[in-house]
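> sequence and predicted model, in that order:
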Amino acid sequence: MIAKCLHKDSIQAIIMALLCGIGFSQRICRHGTQRPCYKVSYIQDSRRRLTFEDARKACRLDGGDLLSIESESEQQLMERFIQRLQAGDGDFWIGLRRSSQRYRAGTKSPGCPSQYYWLDGSRAKFRNWHWDEPSCGTEMCAVLYHQPSAPPDEEGHFLFQWNDDNCNSKNNFVCKYSEGEPVDLILSISDNTLYVSYILYATIPALVLLLIAAVGLFCYKQHAKR
């Protein structure tokens, strides 16, 4: 049961991004069946990309959550996935967010990087920040940096390192599926080999879309009465 109405703009953004604006979207599992599985959503039309919260809603509606990267090998795996897509410029949301409230009352607040936590509950301490990130200003949400046309900085290429971004910015995103059995056998991978043949399929099942549409109509009518 859905307890809250999603804002109609969020509903429209999620549906349009996932069904009309996606360039590539695929669920990928280790050896075809082993969890975790991943889905990289690269949206060619930058206007249809999603904010952090809308990207998370899209992942959760599909049974996952925004990506947690728990080790260097998982980081490298994500890099290979995105490279295979041959995607253009556009960062990817990951499930890392900052909260100044995640420490016990009466204790000293930790440094800004320590305030970042994984939304899916992962306790992994692995981080891959760019050398001068996070900037720890008003930018609270993390992205996997992907601007292949940008020149390298003085420390080398920024590509695939992490950056903090405004949570209302619009980006591509990566979902992670950690529990249960995968529904679709989409792409088989080994630790050392990524097979490039894959099947594209609808990101959200039709029944879920109908549910979203019904909730959206209900919310619209409720707002219209006010």
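Perfect, I can see it now. Residues are numbered from 1 along each chain as shown.
> rest of the way, CA atoms for contacts and neighbours
OK.
> so where do the helices sit in this protein?
Counting by DSSP state H, the chain has helices at residues 8-19, 52-61, 72-85, 206-225.
> check it against this one:
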Amino acid sequence: LSGCFKSWDHGGGLCAMPHVHSSAQCTARAAQVAERSLLPAVRCSGQCLHGKLRKEECSCLCDAGYGGAECGMKIRFPFHACDVRIDGDCFMVSPEADTYYGAKTKCQEKGAMLAQVRNQKVQDILAFYLSRLETGNRVTDTDFETGNFWIGLTYKTSKASFRWDVGEPSSFTSFAFGQPDNQGFGNCVEMQASAAFNWNDQRCKTRNRYICQFAQEHISLWHWDP
């Protein structure tokens, strides 16, 4: 394994020197869209102050150092909030749960994006970390599963493929055996606890915890508080 984990209360963390660079961009808030595009298209309006508009999802792709729904917020975020570091990228696991698009918005508000798991290394490190989360740190509400985590991958009917929130196709996948199996209904992807945190396609309105990702180019522009 290669990556750094924030120390747990009951013991030390795990850390190894990264050696592979990865990249990501900051994705802005997505409009609430119908799963598998079953509803008519919604006219996209608005502006991206420091980023580019993605008309397909009616969302912004923020420039490095900016976040918020319209990429108008200068990001100030402490590096020590990272739960996991992998090859320079920072991953933060949410303590609360939300729908897919709610989770996407909350990551965006922090200047992050839902995690892009682009290779087996990142998959293995995140799965290991999630498996070690203490029970007392889990969400206890009974109206959603607390062991599953949204990542930034959805099925795009117009492209007939799963794509990351930045619009790029997924060349790497880690779907559990028999998945994806919700053709036409579940087009958002979760890391599923019962499948050793391999992937499952799920209804986007399901409430899960989620993983936000901060890329190296964003971290380098963070403003440090004294």
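Noted; the coordinates are in hand. None of these values were measured; they are calculated from a predicted model.
> what's the TM-score here?
Here the TM-score for the pair of chains, by TM-score structural alignment, normalised by the length of the first structure, is 0.53; 136 aligned residues with a Cα RMSD of 2.7 Å.
> just to revisit the earlier point, who wins for proximity to residue 169 of the first structure among the helices of the first structure?
helix 52-61 (7.3 Å; Cα to Cα).
> next, the mean deviation of the closest one compared to the second structure.
With mean Cα distance after the TM-score superposition for the first structure, helix 52-61 of the first structure departs from the second structure by a mean of 0.4 Å once superposed.
> which parts of that helix are buried?
Neighbour-count burial for helix 52-61 of the first structure, counted by 16 or more other Cα atoms under 10 Å, picks out 52, 53, 54, 55, 56, 57, 58, 59, 61.
> now do that helix: which range of the second structure does it align onto?
Taken onto the second structure by TM-score structural alignment, helix 52-61 of the first structure occupies residues 100-109 there.
> for the corresponding residue of the second structure for residue 131 of the first structure, give its distance to residue 171 of the second structure.
Per TM-score structural alignment, the equivalent position to residue 131 of the first structure in the second structure is residue 177. In this view, residue 177 of the second structure and residue 171 of the second structure are 18 Å apart by Cα to Cα, to the nearest Å.
> coming back round to it: and the buried residues of helix 52-61 of the first structure as a markdown table, adding distance to residue 40 of the first structure?
Shown next, in a markdown table, are those (distance: Cα to Cα, whole Å):
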| residue | distance to residue 40 of the first structure |
| --- | --- |
| 52 | 15 |
| 53 | 16 |
| 54 | 15 |
| 55 | 11 |
| 56 | 13 |
| 57 | 15 |
| 58 | 12 |
| 59 | 10 |
| 61 | 15 |
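> same list, the helices of the first structure, but as JSON lines with distance to residue 27 of the first structure please.
Shown next, in JSON lines, are the helices of the first structure (distance: least, Cα to Cα, whole Å):
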{"stretch": "helix 8-19", "distance to residue 27 of the first structure": "13"}
{"stretch": "helix 52-61", "distance to residue 27 of the first structure": "11"}
{"stretch": "helix 72-85", "distance to residue 27 of the first structure": "11"}
{"stretch": "helix 206-225", "distance to residue 27 of the first structure": "17"}
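> tell me which of those is the most buried.
Greatest average neighbour count among the helices of the first structure goes to helix 52-61 (a mean of 22), per mean count of other Cα atoms under 10 Å.
> need the residues that contact it.
10, 13-14, 65-66, 93, 95, 141, 167-173, 175-176, 204, 208 (Cα atoms under 8 Å, 6 or more residues apart in numbering).
> enumerate every residue touching the corresponding residue of the first structure for residue 193 of the second structure.
Using TM-score structural alignment, the partner of residue 193 of the second structure in the first structure is residue 146. Contact analysis of residue 146 of the first structure by Cα under 8 Å, 6+ apart lists 89, 90, 91, 92, 159, 160.
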